[in-house]
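Novice: Generate coordinates for the sequence data below:
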Amino acid sequence: MNDIPAIAEHNRRVVEHFLAGTHAPDLSGLSVIDETVDPSIRGYGFPGGLDPVDLESYKQFFRVFRGAFGNMTFKIHSLVADAHHVAARFEVHVDHVAPFAGIQPDGRRVVFEGMALYGMKDGRIVRTWLQIDQLSLLQQIGAVPVARAA
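Specialist: Sure, this is the predicted structure:
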């Protein structure tokens, strides 16, 4: 593929497929990761200090996060692609159902926004730079107190 618009569109579809699978309401399997992510994957900025360093740790992040937060709804606000990157801006709604970051669950609904930049090579994800509103997430699960206005 030497056609940059076609490569960008292919990359966008790969990431869209990845996000649909990893953020489905019921994460029954991680096969979408094997289909879309390169074994050399590296991740940066993942919550809980769970930055992936290989394919297995990438899958483990989703196992841990999805184990702690159930009943997920996920909305992509924007998805922009070029020949080497795909950027996604999204919103996540989940229930805190199991311990995360040492915080016991209380079942409350948690809502946060984030952005991810995916580095692409040969139609597969090789890097993920994740930036979510971790402060809001940690405040909502009770790990960080909410500042009160004076």
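
Novice: rest of the way, CA atoms for contacts and neighbours
Specialist: Fine.

Novice: Show me what the longest helix seen in the chain is in contact with.
Specialist: Determined from DSSP state H, the single longest helix within the chain is helix 4-22. Applying CA atoms under 8 Å, 6 or more residues apart in numbering, the contact partners of helix 4-22 are 1, 27, 30, 32-33, 36, 62, 79-86, 118, 120, 123-125.

Novice: Now the second one, please; I'll put the structures next to each other:
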Amino acid sequence: MTDENKALARRWYEEVWNAGNAAALTELLAPAAETHGFPEPAAALHGAAAFSERLKEFQRSFSNINVHVDEVIAEGDTVAVRWTARMKHTGEGLGIQPTGRDVTLPGSSFLWMKNGRITEGWESMDLTKVRRQLEAA
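Specialist: Alright, predicted model coming up:
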């Protein structure tokens, strides 16, 4: 099961984030999935529809999002992913007027899987680094 869960985690980043495939979002997230910390610590999101809305907000601020999976570690139903996102600031993200700058966002995720779907996710990302990149513009 560990290899299948690693593959599921990789699909999440490739299909949902890099390809922007909304159908994959509902396929990969369990109906009652909880996600935490995206894009910053905030109230948990429940289900694919809530995550989709938050993702759309993020995509209005940043375009050309590409998430590179740097490392995946899995044990049982738990998967840890270290990733690096590169994107362009084209909207009013993080309260800063669009700069057109390319930025890099390092982060990590802990994902819990059951029956081939993500049931819970905790995100940790360095938005301070992104703010510094934007403010330097």
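
Novice: So after superposing, what's the score?
Specialist: TM-score for the superposed chains, counting by TM-score structural alignment, normalised by the length of the second structure: 0.89, backed by 135 aligned residues with a CA RMSD of 1.7 Å.

Novice: What helices and strands are in contact with the helix or strand just after the longest helix of the first structure?
Specialist: Next along the chain after helix 4-22 of the first structure, taking DSSP states H and E as the criterion, comes helix 31-36. Secondary-structure packing of helix 31-36 of the first structure (3 or more CA pairs under 8 Å, 6 or more residues apart in numbering; DSSP states H and E): helix 4-22.

Novice: Report whether residue 139 of the first structure is found in a helix, as I expect.
Specialist: Yes - under DSSP: H, G, I helix; E, B strand; the rest coil, residue 139 of the first structure sits within a helix.

Novice: Please identify the residue in the second structure that aligns with it.
Specialist: Aligned counterpart of residue 139 of the first structure in the second structure: residue 132 (TM-score structural alignment).

Novice: same thing with residue 10 of the first structure?
Specialist: Aligned partner of residue 10 of the first structure by TM-score structural alignment: residue 4.

Novice: what does residue 96 of the first structure give?
Specialist: In the second structure, residue 96 of the first structure lands on residue 89 (TM-score structural alignment).

Novice: Could you do residue 105 of the first structure as well?
Specialist: Checking TM-score structural alignment: residue 105 of the first structure goes with residue 98.

Novice: got it, and residue 83 of the first structure?
Specialist: Match for residue 83 of the first structure (TM-score structural alignment): residue 76.

Novice: With the second structure overlaid, report how far the helix or strand hosting residue 135 of the first structure is off on average.
Specialist: Using DSSP H and E, residue 135 of the first structure sits within helix 134-140. Aligned to the second structure and superposed, helix 134-140 of the first structure gives a mean residue distance of 1.6 Å (mean CA distance after the TM-score superposition for the first structure).

Novice: quick one on the thing from earlier: neighbours around the match of residue 83 of the first structure, how many?
Specialist: 12 (other CA atoms under 10 Å).

Novice: Ok, residue 43 of the second structure next?
Specialist: Using other CA under 10 Å: residue 43 of the second structure sits among 10 other residues.

Novice: Next, it: secondary structure please.
Specialist: coil.

Novice: Report the separation between the residue lying closest to it once chain neighbours are set aside and residue 135 of the second structure.
Specialist: What sits nearest to residue 43 of the second structure in space, not counting adjacent residues and going by CA to CA, 6 or more residues apart in numbering, is residue 36, at 6.9 Å. Going from residue 36 of the second structure to residue 135 of the second structure by CA to CA, to the nearest Å gives 26 Å.

Novice: Of those two, which one has the most company?
Specialist: Taking neighbours as other CA under 10 Å, residue 36 of the second structure and residue 135 compare with residue 36 leading, 20 against 11.
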